[in-house]
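J.: sequence and predicted structure are below.
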Amino acid sequence: MSDVFNGRSLMIQGTTSDAGKSICVAGLCRVFKRHGINVAPFKPQNMALNSAVTPCGGEIGRAQALQAIACGLPLSTDFNPVLLKPSSDMKSQVIIHGKAVSQLDANTFGDIKQLAFAKVLQSYQKLLQQYDVVLVEGAGSPAEINLRQNDIANMGFAEAVDCPVILISDIDRGGVFAHLTGTVNLLSASEQARIKGFIINKFRGRLSLLQSGLDWLENYTHKTLFGVLPYLQSLKLDAEDAIDVESVTEDSQLKVKVPVIPRISNHTDFEPLKWHPKIQFEFVPAGQSLMGADLIILPGSKSVRNDLSYLREQGWETEIKKHLRYGGKLLGICGGFQMLGQSINDPDGIESQAGSTPGLNLLAFSTTLMPHKQLKQVQGNMNLNHSAPVSGYEIHCGVSRGPALNRPFAKVAEYHGETYTDGVISEDKQIMGTYLHGLFEKKDSLQSILYWAAEQQIVCEDWQDVRESELDRLADVFEAHLNIEAILQIAMSNKR
């Protein structure tokens, strides 16, 4: 362990994936900020298809974007120096400091430490110098025996920088005491000592019924239980990975369906629609129908040609064209936009095997995937209704060209001031496509798109305001149910 990393930090690791690490770090970030602490989030290595773009044009995991918002900070690639984006079950794109640098397959995944760990430590040291406390999120579980040798995301990182750890587990899954004690028992002696205690997440019911188990846990492990978090219903915060295929409301002015393709990316785009009280929103899984929607949205994809083939295998191409014949509206976002055209060409094998795939042939343009990825934050105006303002971000390798693009979806300007047109609106205004993620987050743009889709006014609110309110709600729960003073003491101490 080196003195170079002598700083104030705390790491949240989980007994499993989806144990609550991301939300725990986001909640603690907001709590620390309330206490006047200059705090920053950090995740050494993330694997996710939901990502965000920083102002300087870098790419980070969506969870770290949410955590940065909780801290009141602009997005930075140092918050998530290594991002892995799976393009298949056997291959991932490697993004370091916001830029794609390599591809790793299942046979070379162990090379990640040699490839990236120095960059991880560089970002971490930089944050220690800039902030009072760095709150670190682990990945998956620290007890993955097969990954320990090349681990840079859990105890491999914590041991290298001498960072204390709190272990979180989801009681709603069942077996929480086995998860916590089993994880600790699989760690080395130094790693076990590094764990300062536990947080139990998503408890439903009367806490007194759990008390005997909590007492046993502390006596058995000789570690502190920092608290039990209740199950929070309808938490309107960006999900890192999970897709809820259930519809939220039946009292609707608009029915929206989104097909769940295998490499769906940035499905957090749809949170403002999913939680809108007047929209019946549905993620449609394999084997189910897209029919009955007023609006079908084709989402982003990390492997557009393969996902388009999957869409056809499900019979969804036929349903989309029937939907259009019956007067329904269709919107494509990023990869979904590319699917609307005549062809998708990948001559260099950027996303999959080199080749070309026919598009849905709904609009006269084609897309070619290029080696250089477009990463931009943009704002401008839509060419729809009353030229409502729009903002969002681009993450794509595709360059689209064709006469249909002479009727663009929007005119936008990127971070450095360059203006250009984006996307397409069909001549009959039944189909729209855009490269912009996040276009539903602002009230004016969302209301304009919903008016196009529903042909009636649907009142909306800014999603940023909803997100801020939910982060405050999360922090309120943390303050009520966790021993914040004890957690602060661990995070603020240089002594490990």
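T.: Thanks, I have the structure now.
J.: when you work out contacts or count neighbours from here on, use the C-alpha atoms and nothing else.
T.: OK.
J.: so where do the strands sit in the stretch 351-496 of the chain?
T.: Per DSSP state E, counting those that start in this stretch, the stretch 351-496 of the chain carries strands over the ranges 355-358, 366-382, 389-401, 410-414, 419-422, 424-425, 431-434.
J.: and the closest residue to Thr367 other than its chain neighbours, what does it touch?
T.: Nearest residue to Thr367 in three dimensions, chain neighbours excluded: Ser400, at 4.2 Å (C-alpha to C-alpha, 6 or more residues apart in numbering). The neighbourhood of Ser400, defined by C-alpha atoms under 8 Å, 6 or more residues apart in numbering, consists of Gln338, Phe365, Ser366, Thr367, Thr368.
J.: quick one: the fourth one from Val399, how far?
T.: This means Thr367. Separation of Thr367 from Val399 (C-alpha to C-alpha, to the nearest Å): 5 Å.
J.: so between the two, which is more surrounded?
T.: More neighbours surround Thr367 than the other of Thr367 and Val399, with 24 against 15 (other C-alpha atoms under 10 Å).
J.: quick one on the thing from earlier: nearest to Glu282, out of the strands of the stretch 351-496 of the chain?
T.: Between Glu282 and the strands of the stretch 351-496 of the chain, the tightest spacing by C-alpha to C-alpha is seen for strand 431-434, at 19.4 Å.
J.: try this one side by side with the last:
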Amino acid sequence: MYPPFKALMVQGTTSDAGKSVLVAGLCRVLARKGINVAPFKPQNMALNSAVTRDGGEIGRAQAVQAAACNIEPTVHMNPVLLKPNSDTGAQVILQGKALTNMEATGYHDYKRIAMDTVIDSFERLVDEFDSIMIEGAGSPAEINLRANDIANMGFAEKADVPVIIVADIDRGGVFAHLYGTLELLSQSEQDRVIGFVINRFRGDIALLQSGLDWLEEKTGKPVIGVLPYLHGFDLEAEDAIDNQQQLSEQAKLVIKVPVFTRISNHTDFDVLRQHPDIDLQYIGKGQSLSGADVIILPGSKSTRSDLAYLRSQGWDKEIAKHLRFGGKVLGICGGFQMLGKEVNDPLGIEGEPGTTPGLGYLDTVTTMTTHKKLTKVKGQLNLLGKQATVSGYEIHAGESTIEGQQPILLEGGQMDGSVSDCGQLFGTYLHGVFDDAQALSLLCEWMGAENIATVDHHANQERAINRIADAIEEHLKLDLLWPELGNQ
């Protein structure tokens, strides 16, 4: 078995137990010590994805973890990415490239083949880096998913790596979660578990000590540490929508984002959610878009299906009223496509073949193609007679014909986006369009708020990564994991 320093896998008792954040923090701890470290997640299921330097697509959590390592992400850090496009099916992406759409039962059998891809990517990273921090998915104790598993213990056994298990005490039942998870594993799997981490603890650690002693005695495994609940901690969510905000007394902008059934890359809005002058609200089923200064239509993995969902909620009528009263509407990627005249999918790339009328506000027509555009971009945003630097990434299958003014000039000379003649609507394919401080300032001015506070999204991300790394260094017994590091 690999020593924990060379390769260590973090598995969780549940989804959202803290695996992604713990791996990011461990990566930063090692990077601080001068270790050449990389993240790895064998299989990820998420609609939030990132574009890598080698032109592929991986889960956003692995891109954040790569940032924690101070390296650029590559497709081998997340060799299998599943992007759900229905309740029972998903697009399968192997080493950054879309392979096909599969139903859950078919993919369950396909995992035997996918394991070869996973091991290939892992071995490439092992050859290139001194240390690999690995993230599991969900829980290793899902009995119905144990056969052909490539995400948790199936991978750990195949790659022969040690495992630590993390649980979220804030959910309650933490000792049952940890003890029960371990008991549901086979003996060989239990043997490779080298300890536990308890996450998000509030209060006096002395009150927890008897439970820690019981857990260690009952399992024979050490509790490596108890991480405190970090109030206000904010690092990109892997998939779940994060609603926490830190508003000033009076928001200068109220922005509402309808939550589609297949909403993708909602991390686009993290910088708006974190902004003290912006009240960002996610609007769910049965809720109203009224009262917004700005409505933003987000990305979607199934544009035509989510366009139908938008209409079923009556949001199309609310958007029309909002525009009639002088409000602004912005669309990103799938949301941009929805604002056009129509969305065509003759090959059934995102669902049943067919054509769906768009909302008709922008002079664009979109056709889904087998080619998926995956690229990181930089350029210049032109709005209100002003210019600002902008950067982001494109992930989309559709190709759009666009008439009229295009507000973004990319470095290669291509144009992106569309602005309506009335100036109330703006659309772009660029995910991350708000992340650059200059672009954020200009877009907020276009949306109706001038002289707002400056927010540096990348600096906020760095602060969050360093904050979890500081907590790990203070509260985890790292010598139990990496005695070879000594006093480094």
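T.: Ah, there it is. Not measured: the values here are computed from a predicted model.
J.: please state their TM-score.
T.: Here the TM-score for the pair of chains, by TM-score structural alignment, normalised by the length of the second structure, is 0.96; 484 aligned residues with a C-alpha RMSD of 1.7 Å.
J.: okay, the residue nearest to Thr367 of the first structure and Ile264 of the first structure: tell me how far apart.
T.: For Ser400 of the first structure, the distance to Ile264 of the first structure equals 20 Å [C-alpha to C-alpha].
J.: Ile243 of the first structure too?
T.: With C-alpha to C-alpha as the criterion, Ile243 of the first structure and Ile264 of the first structure are 10 Å apart.
J.: what about these two, which has more around it?
T.: Ile264 (22 against 13).
J.: quick one, what contacts that one?
T.: Ile264 of the first structure touches Leu49, Pro299, Gly300, Ser301, Lys302, counting by C-alpha under 8 Å, 6+ apart.
J.: how about the first one, what's its match in the second structure?
T.: Using TM-score structural alignment as the criterion, Leu49 of the first structure maps onto Leu47 of the second structure.
J.: and its match, how many neighbours?
T.: Quick note: Leu47 of the second structure (other C-alpha under 10 Å) scores 25 neighbours.
J.: please apply the same query to Glu427 of the first structure.
T.: 11.
J.: dump the residue contacts of Pro276 of the second structure.
T.: Listed by C-alpha under 8 Å, 6+ apart, the contact set of Pro276 of the second structure reads Gln245, Gln246, Leu247, Ser248, Ala251, Ala453.
J.: can you get me a residue count around the corresponding residue of the second structure for Val390 of the first structure?
T.: Matched by TM-score structural alignment, Val390 of the first structure corresponds to Val390 in the second structure. A count of nearby residues for Val390 of the second structure, using other C-alpha under 10 Å, gives 24.
J.: I'd guessed Gln190 of the second structure sits against Thr181; true?
T.: No - with contacts counted by C-alpha atoms under 8 Å, Gln190 of the second structure stays clear of Thr181, the gap being 9.6 Å.
J.: quick one: which of those two has more around it?
T.: Shown here are Gln190 of the second structure and Thr181; by other C-alpha under 10 Å, Thr181 has more neighbours (20 against 17).
J.: which residue in the first structure lines up with the more buried one?
T.: Thr181 of the second structure maps onto Thr183 in the first structure, by TM-score structural alignment.
J.: name the SS class of that match, please.
T.: With DSSP: H, G, I helix; E, B strand; the rest coil as the basis, Thr183 of the first structure sits in helix.
J.: distance of it relative to Leu210 of the first structure?
T.: Distance, Thr183 of the first structure to Leu210 of the first structure, using C-alpha to C-alpha: 20 Å.
J.: what about Leu330 of the second structure, neighbour count?
T.: Leu330 of the second structure, neighbours per other C-alpha under 10 Å, totals 22.
J.: contacting residues for the aligned partner of it in the first structure?
T.: Counting by TM-score structural alignment, Leu330 of the second structure corresponds to Leu331 in the first structure. Contacts for Leu331 of the first structure were tallied using C-alpha under 8 Å, 6+ apart; they are Leu295, Ile296, Ile297, Leu298, Phe337, Ile431, Met432, Gly433.
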